[in-house]
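Engineer: Here is a sequence with its predicted model. Questions after.
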Amino acid sequence: MAFLDNLKRSASTGEIILQRGGREVEFKKMQNRFSLRLKQGSVKTADALQSLCGPVDVSMRHIESLRVAQMDVFEVDDRTKLDNSMQILRASPHVDVVSHVYRLGESLSSEVIPTGIMTIQFKPEAKAREREKILEEFGLEVLEDLDFLPDGYFVKTTKQSTMNPLKTALKLQQYKEIRIAEPDIAFKVDYLHRPANPLYKHQWYLNNSGNQLSSIAGADVRAEEAWDITTGSRYIVICLIDDGFDLGDSRFNALGKIVASRDFKGSDFSQDEDLDLDGHGTACAGLALAKEDGQGIVGLAPKCAFMPITMPANITDRLFVAMFQHAMNENADVICCCWKARAEYFPLSTAMNAIIKKVAGEGRRNKKGCPILFAAGNDSSPLDGAKNDIHWLNGFAVHPDVIAVGASNSRDRQSSYSNWGPELAVCAPAGGGSNARSMVAAGARDSVGANSQFDGTSGAASIASGLAALILSVKPELGSAQVREIMMETADKIDPERGQYKDGHSPIYGHGRINAHRALKRAVQF
């Protein structure tokens, strides 16, 4: 769509179409909400905002605070006064950024907010003076040079900027010197589990003898046979990025087990009401690498080390980059993410795509790349395709360097919620489905107890990350592409009647349910 036509569309409908990571994304303006960031501090009530910035002729109320973006969201009662109220607030010397709130396409749950930061990538032939002239024209301040994106920069709008970040990006995308111009957005994530003892015999996903109700023998990852080869190495580090971790749990609290932990929630800017506090991160970590302590469950890679990265429920493109940079700088060997954006259609930004590519291709001490696993999602929908007239896209799971993991159940059938598609690499056991069992996983001690029922592709991805770590434990010189190849090549082709396998791949199970024993035997020979 031509720039002027798009700008007219924005003025008349509140919608704007931008390129994001090579995909078109429609931003739809919410007519009754705005967000703002103060130069100092924050405001939690409409009265406090007007006391600081002056009266605004509309009734409003505070909706939420975004910790990472340090922005507060307000809702007005009279939508006809929204734009005028925002103009008044922009004029205040106390205000840094005022922005509309948007939805992505038709999704009602995909609220996103431009943070005032942008990713710009110049074409290599653009000269320094041409670049500076463009930055000056749009009032943009350079925040950071991006080593993972050639000629790329994080920039920030300033008081000299005359357009909001979306319109600025739209116009910049027309410049011949510009390859990429994308606004950084704050978005919410969904942790991909379905919450539903300390006995190994209940961990059917590691060793399924078929003697429990709603299970069949062999619907597991062949853990015991794999452990005859290795239970992992403390020199191999699994990085889990999640909502929080109980690091005092005896299954993690051991000498040398926890390395390079990092909390990206930031200061106590706000109480994040959307944060899932029922032990999602702890449960995922338990499935991947809980050590044998004689008290609870054991992870698939119990002797591997653990790099916990804590994230808030609202993140930005830039924070995503920072989390992956930390994991790479601290030499994580495997990265596992058991969440997705809270949106049906969510393409990754160019910066997000680039940092995944860099970590997957150049990460780890040997610079041969770090395997990155993402849970496929629990929407019973395609990873990239149409369902019920809605186009679904999980940008994380469809990245070509990501190992996307779906879920199978205790009967070697598809877990009813698991997303599907040609991008699916493998599946791993998780709970769910008719006549199937839930999983048993480690949970937070002070909430749901030391063990909990835990269903979802989160569990599947966590177990698969344990396998990736076991492979590197026996063959640390492998690269990420080789680990992926081994996991797919040695997977069991379960449920052949329903699996729709073609050339060894099923849209429901990927290349099959992971088999840890076969994978380690193959790794030793690789």
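Structural biologist: Nice, thanks for sending it over.
Engineer: can we go C-alpha only for contacts and neighbour counts from here?
Structural biologist: Will do.
Engineer: contacting residues for His511?
Structural biologist: By CA atoms under 8 Å, 6 or more residues apart in numbering, His511 lies in contact with 424-427, 488-489, 491-493, 504-505.
Engineer: Take this one as well and set it beside the first:
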Amino acid sequence: MATRFLPSSGGRARAIVFFCFMVVVWMLPTQARALPEQSSTPDDIPGMVAVDLEDSLSQPELEAFGSEFGVSLSPSSILSARTRIHAVTVARENVHALLERLRKDGRVQHVEPVAKVHARWVPNDPLFQEQWHIQRVGAIQAWQVSTGRGVTVAVVDTGVACENHEAFTISSDLADTWCKTGFNFVDNHPHATDDHGHGTHVAGTIAQSTHNGIGGSGLAFHARLLPIKVLNAQGWGTTLAVADGVRYAADAGAHVINLSLGGARASRILFDAIQYARSKGALVVAAAGNNGQFVEYPAAFEGVVAVAATDSQDRLASFSSWGPEVDLAAPGENVLQQTICNGGKDRCELFSKFSGTSMAAPHVSAAAALLMSLGVTEPGRVQAMLEASAEVPEGEIKGGPRFGQGIVQVGKAVRATVGVQAATRLALVFGLTAYVGRRIRRKGGFSRFWRPGFWLMALAFGPGLLAWAPIIVSRVSLPIDLLARPVPDWDLLLGVSVHRWLPLAHVLIPFSLSAVGFGIRWARPFIAGIAVGIAAYLGSVPLLELTTGNLISRLLLATWALINIAGCLWLAVLHLDEREVSS
């Protein structure tokens, strides 16, 4: 027979006392943290006030309240019938007086200005708050819409600690970064390991592994790094090595080439290499120099984006070169990223603050990667968009010799780009749909455009099914990014080089689907939607000058797009004509 163990009377008494103590503690009121008193904030909407009235007020009492204060109460939502929370709009100069009056009324529980709130994605990297430079260029706003997926950025420098080779090891905060196989032009082998530290620091600004709970963040953290070593352990190299590195980067498919290096020699060999890279569709970004005077080469070459350095107060850094060749400015003082020590061996690494135009240039390279990831693949167009969105410090002129077009603001650039793309493609979807309907009616047919399948596909292939998702949620997550992109942009995730051929924006896609699904009645609206969506997307590419630069290329692209658009619209008419379906 099993023995039963029962608590003693003393044990039971202690348990009862402990239980009663916990109940009392649980019932005690907790002291809530007091909310700050805010007279105004930058997010307040001018002239709008939120009023939370007592829930017991009846509708006649609400109307009387509004009449008493001379305001019109607008329900905040369908919940206002229960919450009695309303919005009031008055002249902005009367807001303060109204707030004071309402706060004295016993029927008012809360009254405050209505303010904007913004979707924000902030990485969990512990040093992110110290990276003033990443935040200064608008990283948090930019990450809502782009993280650099599909873009390859070549770092032509001292190498990058992103592989394990012999005594060299990958940096802990580059472990989640996509590093492609590069080349070492100092020792002539494929392992572009870093034995100095400069290149790893530069690469970190571009694509440091982010949101991994380690160290700091990179600006275009989903971009791919192509490390190319042209500078030795002492931090110098030759114009020949740099020229070879630039050519190698272009041939390896780099879309952006970062040159955080420079010298006094205007090497024609290096100039030709840069022009070669430009002809292959690469944007070349270079540090202006640290001599405090003239812009060095290769930054001073035509066709290179020359970057000056600024400090945390938006002043030109004391060491920064300046002159008419400067195109843009970016943070370059006390830039915090991970780098290597002990010559890159024995897993020696540290987070260090470097200063120089070498630190400024990768901010621009990363900004270019964020734009290219949105389908803006023509280098000149990328540069123009970065320059248009750049901000000039007070007292400076846009296009001046110190800041060029201004301090790069990639958050503004990418958000404007996404907005224009989505609005243009949505307008084209509606316009082309109206055109298709008119064509069907002129043929004596009829159509039902309200079919959900048609609009689902038209939006998915045109502006993107969740094109405005960044208003609510960040596109850092791959599924959200895919749904926010139009389907013809999905090839960007394979690489910008693939997207330049627009393989997913082609009349052959709806044509192939027609060959299979024309006889399936329910499938025809879907195929018609795909055709209209592709036509809208194709119409936006030459219109927004996204992929080509010179006039001849644009004309060829426009001709090719028009041919495909005509084919897509013919297929849409065929699939949406209910007379064809019933016959």
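Structural biologist: Perfect, I can see it now. The structure displayed is predicted, hence computed values, not measured ones.
Engineer: Can you give me the TM-score here?
Structural biologist: Once superposed, the chains reach a TM-score of 0.50 (TM-score structural alignment, normalised by the length of structure 1), with 278 aligned residues with a CA RMSD of 2.2 Å.
Engineer: Which of the contacts of His511 of structure 1 are buried? Put it as a PyMOL command.
Structural biologist: Burial among the contacts of His511 of structure 1 is assessed by 16 or more other CA atoms under 10 Å; the matching PyMOL selection reads:
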select buried, resi 424+425+426+427+488+489+491+492+493+505
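Engineer: I'd like the contacts of His511 of structure 1 as CSV, with secondary structure and distance to Asp184 of structure 1 appended.
Structural biologist: As requested, the contacts of His511 of structure 1 are exported to CSV (DSSP: H, G, I helix; E, B strand; the rest coil; distance: CA to CA, whole Å):
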residue, secondary structure, distance to Asp184 of structure 1
Leu424, coil, 27
Ala425, coil, 29
Val426, strand, 31
Cys427, strand, 32
Met488, helix, 34
Glu489, helix, 38
Ala491, coil, 38
Asp492, strand, 41
Lys493, coil, 41
Gly504, coil, 39
His505, strand, 36
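Engineer: Now for the contacts of His511 of structure 1: which two are most distant?
Structural biologist: Leu424 and Asp492 (14.4 Å; CA to CA).
Engineer: need the helices for structure 1, in chain order.
Structural biologist: Remark: helices assigned in structure 1 by DSSP state H are 3-13, 46-53, 82-90, 128-137, 165-172, 223-227, 280-289, 317-329, 350-362, 457-474, 480-489, 516-525.
Engineer: Which one of those lies nearest to Pro371 of structure 1?
Structural biologist: helix 480-489 (4.6 Å).
Engineer: Give me the helices and strands touching the closest one, please.
Structural biologist: On a contact count with 3 or more CA pairs under 8 Å, 6 or more residues apart in numbering; DSSP states H and E, helix 480-489 of structure 1 meets helix 457-474, helix 516-525.
Engineer: and with 10 Å instead?
Structural biologist: helix 350-362, strand 372-375, strand 402-408, strand 426-429, helix 457-474, helix 516-525 (3 or more CA pairs under 10 Å, 6 or more residues apart in numbering; DSSP states H and E).
Engineer: Distance to Met86 of structure 1 added to these, as TSV?
Structural biologist: Shown next, in TSV, are those (distance: least, CA to CA, whole Å):
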stretch	distance to Met86 of structure 1
helix 350-362	29
strand 372-375	38
strand 402-408	40
strand 426-429	48
helix 457-474	40
helix 516-525	56
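Engineer: So which of these is nearest Asp384 of structure 1?
Structural biologist: Once those are compared by CA to CA, strand 402-408 is nearest, at 12.3 Å.
Engineer: The closest one corresponds to what range in structure 2?
Structural biologist: Aligned using TM-score structural alignment, strand 402-408 of structure 1 spans residues 304-310 in structure 2.
Engineer: quick check, nearest of the contacts of His511 of structure 1 to Gln50 of structure 1?
Structural biologist: Nearest to Gln50 of structure 1, judged by CA to CA, of the contacts of His511 of structure 1 is Leu424 at 50.2 Å.
Engineer: Can you tell me what the closest one aligns to in structure 2?
Structural biologist: Aligned by TM-score structural alignment, Leu424 of structure 1 pairs with Val326 of structure 2.
Engineer: any idea how far Ile206 of structure 2 is from its match?
Structural biologist: Using CA to CA, to the nearest Å, we find Val326 of structure 2 at a distance of 20 Å from Ile206 of structure 2.
Engineer: And Val436 of structure 2, by the same measure?
Structural biologist: Per CA to CA, Val436 of structure 2 is found 45 Å from Ile206 of structure 2.
Engineer: With neighbour numbers in mind, choose between these two.
Structural biologist: Neighbours were counted for Val436 of structure 2 and for Ile206 using other CA atoms under 10 Å; Ile206 has more, 31 against 24.
Engineer: Contacts only, for the more buried one.
Structural biologist: Taking CA atoms under 10 Å, 6 or more residues apart in numbering, we find Ile206 of structure 2 in contact with 134, 148, 153, 155, 200, 217-225, 258, 361-367, 369.
Engineer: who's in contact with Leu231 of structure 2?
Structural biologist: Residues near Leu231 of structure 2 by CA under 10 Å, 6+ apart: 156-159, 184-186, 194-196, 198-199, 237-238, 241-242, 261.
Engineer: oh sorry, the question was meant for Ala341 of structure 1
Structural biologist: Ala341 of structure 1 neighbours (CA under 10 Å, 6+ apart): 109-110, 187-191, 313-315, 347-348, 377, 393-396.
Engineer: returning to what we had before: I'd say the match of Leu424 of structure 1 and Gly303 touch.
Structural biologist: No. Using CA atoms under 10 Å, Val326 of structure 2 is not in contact with Gly303; the gap is 11.6 Å.
Engineer: what's the neighbour count on the counterpart of Val237 of structure 1 in structure 2?
Structural biologist: Correspondence of Val237 of structure 1 to structure 2, assessed by TM-score structural alignment: Thr152. Thr152 of structure 2 is flanked by 29 other residues according to other CA under 10 Å.
Engineer: quick one: Thr152 of structure 2 and Glu333 of structure 2, what's the gap?
Structural biologist: Distance, Thr152 of structure 2 to Glu333 of structure 2, by CA to CA: 26 Å.
Engineer: cool, and Phe403 of structure 2?
Structural biologist: Taking CA to CA, one finds Phe403 of structure 2 at 15 Å from Glu333 of structure 2.
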